[in-house]
Each structure stands twice: as structure tokens, then as C-alpha cells.
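Colleague: A structural model of the following input is requested.
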Amino acid sequence: MHAIILHRVDPAKNMHRFYRLDVAPDLFGRWCLVAEWGRIGRAGRRRMAAFDDISQAVEALARQRRLKERRGYIAL
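Modeller: The predicted structure follows:
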């Protein structure tokens, strides 16, 4: 699966943000939703959520993507 990268840029507010979502296996056979976010050009923060099934992880990724797109992020 390929990572989804979302951007939100508003020069009037000095806002240059990114949000990266990906699904990856961990060492224990579970699937993780990996979310990384921050200011474009800087190191971001990272959060991982583990799921027993890949379909659950993909559903969580789609849910998070919809949430971010409602807040103004655009997929590249």
C-alpha cells in the first residue's frame, strides 16, 4: 500500500502543514496505521495504532483521511 500525503497551505495564516497516512505490518503480525503530521519542511510527529486485521487498518486510514479532508487538507 502506498502512503497518502495530504497538504494544507494558507499563506495568509502562515500555515504550511502536511499529514501522511500509511498502513504497515509490525513485527508481531499486526497491522498498524501510521500517521505523521507537522509543518512542511520540518520533522513531524508520529502516531501508530495497531489492528488485528488489515481491513480494519485500511478502514481507519480512510476514516482519518476523510476527517482531514473535511478540515481543508488536499491529497497530492
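
Colleague: C-alpha from now on. contacts and neighbour counts both.
Modeller: Noted.

Colleague: the residue nearest the centre of the chain and residue 14, how far apart?
Modeller: With distances taken as C-alpha atoms, centre = their mean, the chain has residue 21 as the residue nearest its mean C-alpha position (2.5 Å). Taking C-alpha to C-alpha, to the nearest Å as the measure, residue 21 falls 23 Å from residue 14.

Colleague: for comparison, sequence B:
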Amino acid sequence: MRLLLQQRPDGPEAPRFVQLQLEADLFGGWCLVRETGQTGKRSTLKREQFTDHASALAAFERARDQSLKKGFQLVFAQGVDAPN
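Modeller: Predicted coordinates for the structure are as follows:
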């Protein structure tokens, strides 16, 4: 599952983005990958491991909701229940 969210740029600066990915690992666990930064510039990548899908999905949804509250808008969604 993957989401890309962006903020509207203020002035001439490139927009900021947040990309969230939920991936299964080889050992039956789950990994939440968060990438944040400014388009065309350096970004930050953080990984968080989970043992079960339910807790990983809850963390994914919390991260999404926090980004939406900060003014990010959904640009791209891929995976389970993604809008067409």
C-alpha cells in the first residue's frame, strides 16, 4: 500500500511531500516506510517494523491522518482500497 501526499507550495519553493508505504517483509512482519522532504531536494527516510498487519495498518493510518491535519493533500494512492 502506498500514499503520496503534498502541500501546496508557498511562493517559488518546491512543494513538500510525504510518502507512506506499507510493505510485507520476508519474515512475516510488516514495515512502514515514511519518506518526507521537498520535491527535488534531499529527503528523510524512516522505517518502522511491526510483527502483525493490524498494528502496521493502524500506524499507517495514524501517519496519514497526521499529514492530512498538517495540510498535505492526497496526490496518489496505490494498493488495497485505493480510489480509482
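
Colleague: for residue 32 of the second structure, give me its contacts.
Modeller: For residue 32 of the second structure, the contacting residues are 20, 21, 22, 23, 47, 48, 49, 50, 56, 59, 60, taking C-alpha atoms under 8 Å, 6 or more residues apart in numbering as the criterion.

Colleague: helix or strand: which one has the fifth one?
Modeller: In the assignment (DSSP states H and E), residue 47 of the second structure maps to strand 43-50.

Colleague: going by neighbour count, list what's buried in the next helix or strand after that strand.
Modeller: Under the assignment DSSP H and E, the closest C-terminal helix or strand after strand 43-50 of the second structure is helix 53-69. Going by neighbour count (16 or more other C-alpha atoms under 10 Å), the buried part of helix 53-69 of the second structure is 53, 56, 57, 59, 60, 63, 64, 67.

Colleague: now swap in stretch 23-33 of the first structure and tell me
Modeller: 23, 24, 25, 31, 32, 33.

Colleague: which of those residues sits closest to residue 4 of the first structure?
Modeller: residue 23 (9.6 Å; C-alpha to C-alpha).

Colleague: nearest spatial neighbour of the closest one, skipping sequence neighbours?
Modeller: residue 33 (4.7 Å; C-alpha to C-alpha, 6 or more residues apart in numbering).
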